[in-house]
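> Attaching a predicted model along with its sequence, questions to come.
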Amino acid sequence: MRLDIRYRSSFAYDGFVRESQNELRACPCTDEFQQLVSYRVTCAPAAKVASYTDYWGTRVDAFGTRAPHASLEVLAEATVDTRERPLPMGLSRPELLNDPAFLDEYAEYLERTPHADWGVEITRRAAEATVAAGPDVVGWVLALHRLVGASLRYERGVTTVGVPVDEVLAHGHGVCQDFAHLGVSFCRSQGIPARYVSGYLFTRDETILDDSEEASTAGDDAVRVQTHAWFEAAVPGFGWFALDPTNQSAVGQRHVKIGHGRDYEDVQPLRGVFSGEAGASVTPDVEIRRLPMAEITMHQPPGRLLHERQQQQ
């Protein structure tokens, strides 16, 4: 599937600020399941963009302006090809989780972090689920994935990123970041390395994912969404198994990965600072369009088709 993505964040200040410096993590990565075709970042007021790859392998676009300004907008445009991911096959014995080489390779994804600092209740529920699943790591991961869905109800505006994962579980509701952090915590509490993933999801409703033929021809060729989050668990003998607990599905070609880390803090889409006493608000927006095969060319600029579509409206 080829997708055209436009990520826009607009800052509004209630007065002039003298300087702002920002870091953007919005560029789809290239790996064995997706290929970045094109990408560009523009800012208003105009700013020089310096790009680098961080410790976790995510592209970071750093930009800033020293001139006084009352608003700031950044636009990231990308075109990316995605494909389906294979599912783990065969038995993965739990004792392999304790193999010294495996522990050394995935040590960073077993530790507690500020957004995945689990308590007794998370450990208890996760242990019950893994015991019921039997002696198979894949079965454990799937059981914990289902447990997230059974434990939380999707609801906007009731949590913030800083809410402890134990509190999220106790209240029983949240958004995709909460679902992903709870999935990471369930896995790590049982000795399964897990990492938080930031990305995009091509669907009108991030709680429902329908890849049926009917859904693919129902006119959902362009959607306006927010960034999305899911988790990946390390399975001995297979590698990273990606699951989306918000809609209780395996990650597939409608998912576009930006990057991964220990939790949200490692892959926060946009962070920055400014100098001045003015208050600030930010409005993020993501538009994704699936490109029909007839419109796909090898060298189209990123975001072109979405831009043309907006001009026609």
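Alright, I've got the coordinates. Being a predicted model, the structure only gives us computed values, none of them experimental.
> CA atoms for contacts and neighbours, from now on please.
Noted.
> Mind listing residues that contact whichever strand in the chain runs longest?
Selection of the longest strand in the chain by residue count, based on DSSP state E, yields strand 2-17. Strand 2-17 is contacted by residues 26, 68-82, 274-291, 296, 302-303, 305-306 when judged by Cα atoms under 8 Å, 6 or more residues apart in numbering.
> Now do the buried residues in that strand.
Across strand 2-17, burial judged by 16 or more other Cα atoms under 10 Å covers 2-10, 12-13, 16-17.
> So which bits of the helix or strand that it is followed by are buried?
Using DSSP states H and E, the helix or strand that follows strand 2-17 towards the C-terminus is strand 19-24. By 16+ other Cα under 10 Å, the buried positions in strand 19-24 come out as 20, 22-24.
> this is the comparison structure:
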Amino acid sequence: MIDELPFLQRIRLRHLTEYRYNQPVEFGPHRVMMRPREGHDIRIVGGRIEIEPEPTIRFLRDVYGNSIAILTFDKPADRLRLNIEAELVYIRDSPTEALIDPAARFFPFQYPPQEQIELVPYRLPSYPYDSATLIDWLQALYRPGQQVETAALLQALNHHIFKSFAYARREEMGVQLPSETIRKGSGSCRDFAVLMMEAARHWGFGARFVSGYIQMGEGQHGATHAWTEIYVPGAGWQGYDPTNDKPVGREHIAVAVAREQEKASPISGSWFGPSGAFAGMDVVVEVAPA
């Protein structure tokens, strides 16, 4: 049945993360989000999980519907290694711009009453003290009183971030404030995703942060990635990738969605030992046609 579906693509995914220590340390509970989100457009048809040292694993779904593995460890070790592999089939729908509800085809618009309550958390800013900076920065795209096509406005915002900022790979945890990204003129994919999310919320859109993977060009391995989804009546949650100036497509694999970035982190947890025990980490991500 799967082989008969349109726009079919098979993808092989591998995500290896290894933390190294110069002596055995104890591990607190770890929260792992690496399982791709399944739906009408993507399905998992195979895979495996390898974790050293061996933990007790408990699975749950959070308030956003993300699949989370809670790992608990009962003995010290000098490394923590997580290797997750999956084979996916990706069925992409036709472009959805034409499916936007007529009442929302032009901005500004009002969300239908039945959707407004559910969208409240996604319309509230995560960084309210950055509002003044965002207002100034968004003047180039939209001014109150204008009427513009909704799809064109969101595409313009996506492009504006891409052309205005330089990509900078950052190893530090967390994200920059939107005002910091604007001031620095650079950021990582997660910084750009947060900036677009907050900008869309400033206009009144429901927006959320997405973490996952992206398939790169031929000969490249792929990478972890972050982008933004914005809710448009009739079309639903629409993905925008400001790092690459494109709508989300078959090369994107979503793992987690959340109102804020820290709730969509792939791995979070703690360890206990001497402050100098941490020796480094390695991450390998492979996303390629199966």
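Received, thanks. Just so we're clear, the structure is a prediction, and the values are computed from it rather than from any experiment.
> if we can go back for a sec, relative to the second structure, which residues correspond to the longest strand of the first structure?
Aligned by TM-score structural alignment, strand 2-17 of the first structure falls on residues 10-25 of the second structure.
> average gap between that stretch and the first structure?
With mean Cα distance after the TM-score superposition for the first structure, stretch 10-25 of the second structure departs from the first structure by a mean of 1.1 Å once superposed.
> contacting residues around the counterpart of residue 83 of the second structure in the first structure?
When the first structure is aligned by TM-score structural alignment, the residue opposite residue 83 of the second structure is residue 75. Contact analysis of residue 75 of the first structure by Cα under 8 Å, 6+ apart lists 6-9, 41-43.
> and if we set it to 6 Å?
Counting by Cα atoms under 6 Å, 6 or more residues apart in numbering, residue 75 of the first structure makes contact with 7-8, 41-42.
> Let me know the closest of these to residue 97 of the first structure.
residue 7 (38.2 Å; Cα to Cα).
> Could you measure from the nearest residue to that closest one once chain neighbours are set aside over to residue 65 of the first structure?
Using Cα to Cα, 6 or more residues apart in numbering and skipping residues adjacent in sequence, the residue nearest residue 7 of the first structure is residue 286, 4.5 Å away. Per Cα to Cα, to the nearest Å, residue 286 of the first structure is found 24 Å from residue 65 of the first structure.
> With residue 241 of the first structure instead?
41 Å.
> Check residue 53 of the first structure too.
From residue 53 of the first structure to residue 65 of the first structure the distance is 21 Å (Cα to Cα).
> who's more crowded, those two?
residue 65 (19 against 11; other Cα atoms under 10 Å).
> contacting residues for the residue opposite residue 202 of the first structure in the second structure once aligned?
Under the alignment (TM-score structural alignment), residue 202 of the first structure maps onto residue 215 of the second structure. Going by Cα under 6 Å, 6+ apart, residue 215 of the second structure touches 222, 251, 287.
> where's the last one relative to residue 17 of the second structure, distance?
Going back to what we said before, that points to residue 287 of the second structure. 15 Å.
> And for the second one?
Residue 251 of the second structure sits 21 Å away from residue 17 of the second structure, going by Cα to Cα.
> same thing with the first one?
Counting by Cα to Cα, the separation of residue 222 of the second structure from residue 17 of the second structure is 14 Å.
> cool, residue 180 of the second structure as well?
Counting by Cα to Cα - residue 180 of the second structure and residue 17 of the second structure are separated by 29 Å.
> Would you mind giving the secondary structure of residue 140 of the first structure?
Assigned by DSSP: H, G, I helix; E, B strand; the rest coil, the conformation of residue 140 of the first structure is helix.
> Also the one 10 residues further on?
The assignment at residue 150 of the first structure comes out as helix when based on three-state DSSP.
> What count of nearby residues applies to the aligned residue in the second structure for it?
The pairwise alignment with the second structure assigns residue 150 of the first structure to residue 163, based on TM-score structural alignment. Look at residue 163 of the second structure: counted by other Cα under 10 Å, it has 12 neighbours.
> Next: residue 117 of the second structure.
So residue 117 of the second structure, with other Cα under 10 Å, has 10 neighbours.
> Against residue 148 of the first structure, how distant is the closest residue to residue 139 of the first structure other than its chain neighbours?
What sits nearest to residue 139 of the first structure in space, not counting adjacent residues and going by Cα to Cα, 6+ apart, is residue 133, at 5.6 Å. Distance of residue 133 of the first structure to residue 148 of the first structure, computed by Cα to Cα: 15 Å.
> Neighbour count: the two, which is higher?
residue 148 (25 against 17).
> Based on its surroundings, how many neighbours for residue 264 of the second structure?
23.
> What residue in the first structure is paired with it?
Residue 264 of the second structure maps onto residue 267 in the first structure, by TM-score structural alignment.
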